[in-house]
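**Q** fold the following.
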Amino acid sequence: MAETWQRAYGRGRMDIPCGVVATLALWPHKSPGAAHAAGLARFLASQPARRWPPTVGQVAAVHYLRRPDLIGAAGPLLRWAEEEHDDDTLYAVKAVAETALKHGVLHHTGSADPSARSEVDLMSWTIVCLRHREDRSWLAEHHTPDDATDVLVSLAIGDQPPASSSLYEPAGGTGGIFRAVAQRLRDHGVDPHAWTWSLQDLDPLAVAGAAVNFLVWDLGPNTTVACGNTLSEGDLTGRALAAQARAEAHRDALLAGANEAAGHLRALRALEVLA
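**A** Predicted coordinates:
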């Protein structure tokens, strides 16, 4: 996918190809064993390039209803869809989508079983590969390999993880440690929804990727992400919880307004029938 983007678009705008992968990972329809993946991949690959920006917005809207805070945090990967793009950029977007579909993105993220969706940190691979082709020296970004993470988690948690606890990662990247912990919990019959997960990182794209991952991996309602410098700002979990409350209040207000508007439309239709 990174090679496709570089050939089709050139350097820059990592948010666009990362957002394409995020949208496919967040695709709302899941099935046992991702049985629908091949058919859906053919359908999506056949869509014209101009359909991709609105598709990104539609997928984000589905998840916004449930977790407006995480979709807000994922904004750096999704907001490009609100811009006007020329035909060359849209061609590159479609090319990236086709490449990701060809190489099985929906098979990785399309299962109805969250454990099957949590076998790989897809957003980490995407961001690191793209940044490697740009310039990652400024961030010294090196995500921990899955095998190393699994070993660390097995040593830290052991074979009897608690039924509920909390995990805070002050330099969490896209959440690789969280993925490994969640998988170990599931392997030992513990529901990740009973845990509290708090992640922060300096890189906005990594935090956005973590927000996407938290939804894909289904870590549950007690999840927060924050973007900031841990060394100078400390633990930003409180700020993330406040942002979550504001996002949920805004969503509720929007839904209330939509329901009121729908009620007015039903009343008007009833009057038209009577007339």
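
**Q** use CA for all of it now, contacts and neighbours both
**A** Noted.

**Q** doesn't residue 167 belong to a strand?
**A** Yes: assessed by DSSP: H, G, I helix; E, B strand; the rest coil, residue 167 belongs to a strand.

**Q** now do the helices in the stretch 51-200 of the chain.
**A** Ranges of helices within the stretch 51-200 of the chain are 52-64, 68-73, 75-78, 87-102, 105-109, 114-117, 122-133, 146-157, 176-187, based on DSSP state H, counting those that start in this stretch.

**Q** to residue 200, which of those lies closest?
**A** helix 68-73 (11.0 Å; Cα to Cα).

**Q** give me the helices and strands touching the closest one, please.
**A** The helices and strands touching helix 68-73, judged by 3 or more Cα pairs under 8 Å, 6 or more residues apart in numbering; DSSP states H and E, are helix 52-64, helix 204-217, strand 223-227, helix 237-274.

**Q** to check against the first, give me the structure of this:
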Amino acid sequence: MTQLDLFAALEDEPEPIPATFAAAPEKPPVPSSPPAAAAVAQPRPRPRRTKPVSDPHGQAMRIGEAAAGVWHRQHGGTRIEVPVGIVAALALIRQRDESGPDLQAQILSQDDSQLIAMFREIWSTHWMHRPDLIDRARILHEWLNDEEIDNHRAYVVRAVTKAALEHGLFDLTGHADPYLRAQTDVLSPVMMLVRSSGAQQGLGEYHTPASVADAMANIVAAGTVMDIQLAVDAPQAGEHIHDPAAGSGGLLRSAAQHLREQGLDPAQFQWSMVDIDEIAAACAAVNSIIWMLGPRVTVACADSLASPNAVEDAMKHARAVFAHRDEMLGKARIIAAIRQTQQLLEQGTAVAA
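**A** Predicted coordinates:
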């Protein structure tokens, strides 16, 4: 299988803090502004993703329409977490070298088994770094654990992948700059459009449009709501920002973008989200990685009214998930050491013979 350049340097990201939130540095780093377009030495089949999309919310909706349309036309079935999970996994990708081979073309050139293996690699790699959030998003990738993915499922997976990429998913999420990655919520339209309107109403889901969320963030930040001046203090690093009915996290995305516009780093704040819908909470968990909200993020799947301690319970679960990750890594290191020792012994035996 060809090795794809799927990830930016994840090892450079700070270790998440699932237990208690550590104190933030006194002077958080100022995030970079959207970089200027750089010259490319040789012609590229696609331009480098260095400029913001002119209508990110509209493009996100078109991606959702394309992915949902393909899923329904190709009779994908009732497991709507599959198309949502496909787009979520693709949105997690940050190409390490933007001047390298065209990642979209590489992905679409894979055969079915390679494509499925790629999706498994995306989720497993991110689980190593954020097991708490990837575990919360489990519903979006559990289908990849099926012993055998039949030909029809593989065909639909490819069709949804192709639709999302060809409608410009990487133009929204493929940036290294977090401000550009968080221009919009690409998962909310997919989730809404693959789910019937009746199912949405049954769950009480009414997702705030991204443009409305942006406007609300600006209004609150300005301290003005319906011409009533409010006393709103400037945000301070270390503060806790919470949404008890988060959906896929759209309001917090807007809040994070406003912080960046003020020269603040969202990673220096605490974030928590709660939603009763499992798929919405899973999307919020993935989005917190896409939008680079930082290590102090907790996502709970619960009824905020019936479960006032949902965030605290989610943090306890996160600690357990991190402990399990560390235990698995410890066992893997032992196994790797044993295998290395066996190889050295076999090499020594072969030389002696």
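
**Q** list the TM-score for the superposed pair.
**A** The TM-score (TM-score structural alignment, normalised by the length of the first structure) is 0.93; 272 aligned residues with a Cα RMSD of 1.8 Å.

**Q** neighbours of the equivalent of residue 101 of the first structure over in the second structure, how many?
**A** Here residue 101 of the first structure is matched to residue 165 in the second structure, going by TM-score structural alignment. Applying other Cα atoms under 10 Å, we find 21 residues neighbouring residue 165 of the second structure.

**Q** in space, what's closest to residue 165 of the second structure - neighbours in sequence excluded?
**A** Take residue 165 of the second structure and drop its neighbours on the chain: the residue closest to it by Cα to Cα, 6 or more residues apart in numbering is residue 104, 6.8 Å away.

**Q** what's near enough to touch the counterpart of that neighbour in the first structure?
**A** Using TM-score structural alignment, the equivalent of residue 104 of the second structure in the first structure is residue 41. Shown in contact with residue 41 of the first structure (Cα atoms under 8 Å, 6 or more residues apart in numbering): 101, 102, 106.

**Q** which helix or strand contains residue 41 of the first structure?
**A** In this structure, residue 41 of the first structure sits in helix 37-45 according to DSSP states H and E.

**Q** in that helix, what's buried?
**A** By neighbour count on 16 or more other Cα atoms under 10 Å, the buried set for helix 37-45 of the first structure is 37, 41, 44, 45.

**Q** and the residues you listed, which is closest to residue 12 of the first structure?
**A** residue 45 (23.8 Å).

**Q** ok, and the closest non-adjacent residue to that closest one?
**A** Counting by Cα to Cα, 6+ apart, the residue nearest residue 45 of the first structure is residue 98, at 5.4 Å.

**Q** doesn't residue 43 make contact with that neighbour?
**A** No: look at residue 98 of the first structure against residue 43 with Cα atoms under 8 Å: they stay out of range, at 10.5 Å.

**Q** now the helices and strands packed on helix 68-73 of the first structure in TSV, with distance to residue 78 of the first structure and mean neighbour count?
**A** Output for these, formatted as TSV (distance: least, Cα to Cα, whole Å; neighbours: other Cα atoms under 10 Å):
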stretch	distance to residue 78 of the first structure	mean neighbour count
helix 52-64	7	18
helix 204-217	9	26
strand 223-227	16	26
helix 237-274	17	13
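
**Q** want to try TSV for those, with distance to residue 16 of the first structure as columns?
**A** Output for those, formatted as TSV (distance: least, Cα to Cα, whole Å):
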stretch	distance to residue 16 of the first structure
helix 52-64	10
helix 204-217	11
strand 223-227	19
helix 237-274	24
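
**Q** right, and those - which one's nearest residue 128 of the first structure?
**A** Per Cα to Cα, nearest to residue 128 of the first structure of those: helix 204-217, 9.4 Å.

**Q** tilt between the closest one and helix 122-133?
**A** On the basis of axes from the mean of the first three to the mean of the last three Cα atoms, to 10 degrees, helix 204-217 of the first structure is oriented at 150 degrees to helix 122-133.

**Q** could you pull up the contacting residues of the residue positioned nearest the centre of the first structure?
**A** When the first structure is reduced to its mean C-alpha position, the nearest residue by Cα atoms, centre = their mean turns out to be residue 212, at 1.3 Å. Going by Cα under 8 Å, 6+ apart, residue 212 of the first structure touches 22, 25, 26, 70, 71, 74, 123.
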